[in-house]
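In: Mind looking at a prediction? Sequence and model below.
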Amino acid sequence: MALIFWALFYMAVMVAAFAVMGPSLISFVTATEQLEQSGVAPTLEDFAPIFQMLGLIVLVLLPLSLVSGTMIYAAVARAVLRPAESAFGYLRLGMDEVRVLVVTIVLCIVFTGLSALVFGGIGMVAGYATAADMPAVWIAVVLLVLAAIALFIWLAVRLCLAIPITMAERRIAIFDSFAVTKGRFWPLLGMALLAGVMSIVVSLLGSLVAMPIQLATGGLNGLEALEGESLQVILQAAWPAIAAWVAINAVMSALQVAVVYAPFSAAYRDIKGGDSSEATPA
């Protein structure tokens, strides 16, 4: 039942996103394809309208994505950690979601800032190797890249329980995950890899199911001919393909979040021992 609620939730989000940005998305895809098929090397002026459309799309869809993502991630954690709160597929919009949103944004800032710092430094070393014509330095660059990848994998695993802890203890717990994951890096990494493999399997199976449906409805390729039309005209001309795409992606998204995110909440529950729903609100 939770999966059904999550799929319906994703459908509602996708419908809302398409209702707001559908024509702009079609124009963006069409402009990009026309630029690729022009056969002429594009200039910055050619990219300007595409960047403008992309900026508008991101400006509208990013807040919607953050809010909907926060609600669904919190719902998955709630389903594992507080199973008694099962009404409406564990979906809520309250302080739990606010805390999860804060943790998500902070972690994104941390990883983005650290990525810029680390890979910016590696880029400087690579630039020096090129300017100085010292091939041997490229060995150091390769080793630095591998070390950076290892660092980010380690950091991601050590912080992977931040949202489950935040949900279980009803407080913002960004770096508490370090203490909980201490000495458990390899089991958690193995669990994450297994979840990733299962996610790929779900995606492949979903593609096999979706293919005949998309063929029967004509897919979304025909939307290019509707560029510049109003949303009403687009829906009248292509509603079967759009409805099929929304339904398929909603179901797939619900399955993906269950496969990918639930194991981390289950890991936190098992590490702490017993039902963490008794945690005292802070």
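Out: Nice, thanks for sending it over. Predicted, not measured: the structure shown is a model, and the values here were computed from it.
In: For the rest of this, base every contact and every neighbour count on C-alpha atoms.
Out: Noted.
In: give me every residue that touches Tyr90.
Out: Contact partners of Tyr90, counting by CA atoms under 8 Å, 6 or more residues apart in numbering, are Ala2, Ala75, Val76, Arg78, Ala79.
In: mind checking which helix or strand the third one is in?
Out: Same thing as Val76. helix 44-81 (DSSP states H and E).
In: Output the contacting helices and strands for that helix.
Out: helix 2-37, helix 95-132, helix 162-169, helix 231-272 (3 or more CA pairs under 8 Å, 6 or more residues apart in numbering; DSSP states H and E).
In: Check which helices and strands the first one sits against.
Out: Secondary-structure packing of helix 2-37 (3+ CA pairs under 8 Å, 6+ apart): helix 44-81, helix 231-272.
In: how much does that helix deviate in direction from helix 44-81?
Out: Counting by axes from the mean of the first three to the mean of the last three CA atoms, to 10 degrees, helix 2-37 lies at 170 degrees to helix 44-81.
In: gap between helix 2-37 and the chain center?
Out: Counting by CA atoms, centre = their mean, to the nearest Å, helix 2-37 is centred 15 Å from the centre of its parent chain.
In: Nearest residue to the middle of this protein?
Out: Gly69 (7.8 Å; CA atoms, centre = their mean).
In: before we move on, back to that, tell me which of the helices and strands packed on helix 44-81 sits most buried.
Out: Highest mean neighbour count among these (mean count of other CA atoms under 10 Å): helix 162-169, with a mean of 25.
In: Give me the contacts around it.
Out: Here helix 162-169 has contacts from 74, 77-78, 81-82, 96, 99-100, 103-104, 172-177, 264-265, 268, 276-277, 279-282, using CA under 8 Å, 6+ apart.
In: can you pull the contacts of Arg92?
Out: Per CA under 8 Å, 6+ apart, neighbours of Arg92: Met71, Ala75.
In: and here's the other structure:
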Amino acid sequence: MKLDIEFAFEGFRILRKRPWAVAAWGVVFLLANLIGFGSFVPLALPALIQLFNSSGSAPDPAVIASLIAGLILPYIVLFIVMILAGAVVSCAVFRAALTDEKPGFGYLRLGGDEFRLILVHIIFSLMFVGFYLVCAIVGGILTFAFSQIDEDLAGLGVGLTILLGLGVMIWLMVRLSLFSVQSFDEKRINLFGSWKLTKGKAWTLFGGYLLAGILAVVVETIVMTVVWFVMAIVMFANMGAWQSIGNSATPDLTAILWVVGPMLAGYIAVFSLVAWPIMTAILVGAPAAAYRALSDRHPNTVEKIF
């Protein structure tokens, strides 16, 4: 079936058609960040304060060990929460792109589709770990072969491996890019279905994904510019507090957090509610729209973006 480069703009179609769904995705990301980053306060902050207050002397190994131990659980909590949030929102984007059903609360659910998507991502990650190992072996062979010709050519083997590996990796990612959305749509793990659908469409898909990535970066840059501008104003307004902290011989970490905390919270809130849901709609919506166009399971009756 014909694939138009317009699939790269699917995220904006969703944003225009279902703005409240995108807003709901922002709420999910905000809650995930509150839970994930919130776990750092009771679990890691005491060790951080102790380490900071002892920065003038030699670091205590026991304190460092306590800090590392205190960070393990928060990172695990953050990882699990963000994986779940990403799967929930990604499946919601798939539903928005593939169906005309009522969105409810942003097409959000937590069930078999979401856990299947997590499994798909695990499989995808393991595949590329295997690919990396193959590249490492090939790189070692090429480096050894070139070094036998001339020791100065050993670096050429490394360079060729990096270039070839990067090219093959991008090609594989494009060919397997519909793995997630197809497994979601068919409600089963379909590892090689994407390979069939993307046959002869690799360059169009690559161009569309590149365009979608650029659009996502533009969104992130705009939001980041606004956020940093506001943060600069807040920092200027709190100049007195910063000066008192800087003039202190032993700065108090609690005082620093009291000044930095609200800015960090605002940064996370804006990115969670605005940047991340829009970027997810763009980056996840693009392969969903490409799948919709290339598969025969969903008639391409969606209106044009432009």
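Out: Arrived safely. Not measured: the values here are computed from a predicted model.
In: what does the residue nearest to the centre of structure 1 align to in structure 2?
Out: Aligning on TM-score structural alignment places Gly69 of structure 1 opposite Gly86 in structure 2.
In: Quick check: the aligned residue for Val260 of structure 1 in structure 2?
Out: In structure 2, Val260 of structure 1 lands on Leu283 (TM-score structural alignment).
In: whoops, Ala168 of structure 1 was the one
Out: So Ala168 of structure 1 corresponds to Asp185, using TM-score structural alignment.
In: what's the answer for Ala84 of structure 1, then?
Out: By TM-score structural alignment, Ala84 of structure 1 lines up with Glu101.
In: related to what we said a few turns ago, among the helices and strands packed on helix 44-81 of structure 1, which is nearest Leu194 of structure 1?
Out: helix 231-272 (9.1 Å; CA to CA).
In: compared with structure 2, how much does stretch 3-15 of structure 1 deviate?
Out: Overlaying structure 2 shows stretch 3-15 of structure 1 at a mean distance of 0.8 Å from the equivalent residues (mean CA distance after the TM-score superposition for structure 1).
In: can you name the residues of structure 2 that that stretch overlays?
Out: Residue span in structure 2 matched to stretch 3-15 of structure 1, by TM-score structural alignment: 22-34.
In: Residues in contact with that stretch: which ones?
Out: So stretch 22-34 of structure 2 is contacted by 14-15, 78, 81-82, 85, 89, 105-106, 108, 268-269, 272-274, 276-278, 281 (CA under 8 Å, 6+ apart).
In: Same question for stretch 194-204 of structure 1.
Out: Met252, Leu255, Gln256, Val259, Val260, Pro263.
In: Comparing that stretch with structure 2, how large is the average distance?
Out: Relative to structure 2, stretch 194-204 of structure 1 is 0.9 Å off (mean CA distance after the TM-score superposition for structure 1).
In: Can you list the buried residues in that stretch?
Out: Along stretch 194-204 of structure 1, these residues count as buried under the neighbour rule (16 or more other CA atoms under 10 Å): Ala195, Ser199, Val202, Ser203.
In: Redo the residues you listed as a markdown table? Include distance to Trp138 of structure 1 and secondary structure.
Out: As requested, the buried residues of stretch 194-204 of structure 1 are exported to a markdown table (distance: CA to CA, whole Å; DSSP: H, G, I helix; E, B strand; the rest coil):
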| residue | distance to Trp138 of structure 1 | secondary structure |
| --- | --- | --- |
| Ala195 | 35 | helix |
| Ser199 | 36 | helix |
| Val202 | 39 | helix |
| Ser203 | 38 | helix |
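In: Which one of those is nearest to Ala150 of structure 1?
Out: Ala195 (19.0 Å).
In: Next, find the distance separating the aligned residue in structure 2 for the closest one from Ala232 of structure 2.
Out: Correspondence of Ala195 of structure 1 to structure 2, assessed by TM-score structural alignment: Ala212. Ala212 of structure 2 sits 30 Å away from Ala232 of structure 2, going by CA to CA, to the nearest Å.
In: Ok, Tyr209 of structure 2 next?
Out: 34 Å.
In: Settle it for me: which of the two has more neighbours?
Out: Legend: neighbour count by other CA atoms under 10 Å for Tyr209 of structure 2 and Ala232, higher for Tyr209 (24 against 13).
In: Wait, that one touches Ala286, no?
Out: Yes. With contact defined as CA atoms under 8 Å, Tyr209 of structure 2 reaches Ala286; the gap is 6.9 Å.
In: Setting aside sequence neighbours, what's the nearest residue to Trp195 of structure 2?
Out: Arg175 (5.4 Å; CA to CA, 6 or more residues apart in numbering).
In: Identify the residues contacting the counterpart of the one you found in structure 1.
Out: Counting by TM-score structural alignment, Arg175 of structure 2 corresponds to Arg158 in structure 1. Contacts of Arg158 of structure 1 were listed using CA under 8 Å, 6+ apart, and they are Ser177, Phe178, Thr181, Lys182, Phe185.
In: what residue of structure 2 takes the place of Ala116 of structure 1?
Out: By TM-score structural alignment, Ala116 of structure 1 lines up with Leu133.
In: Remind me which helix or strand the aligned residue in structure 1 for Ala232 of structure 2 belongs to.
Out: The alignment partner of Ala232 of structure 2 in structure 1, by TM-score structural alignment, is Leu215. Per DSSP H and E: Leu215 of structure 1 is located in helix 185-217.
In: go on, Leu151 of structure 1?
Out: helix 135-158.
In: what's the mean gap between that helix and the aligned bit of structure 2?
Out: Looks like 1.3 Å for helix 135-158 of structure 1 (mean CA distance after the TM-score superposition for structure 1).
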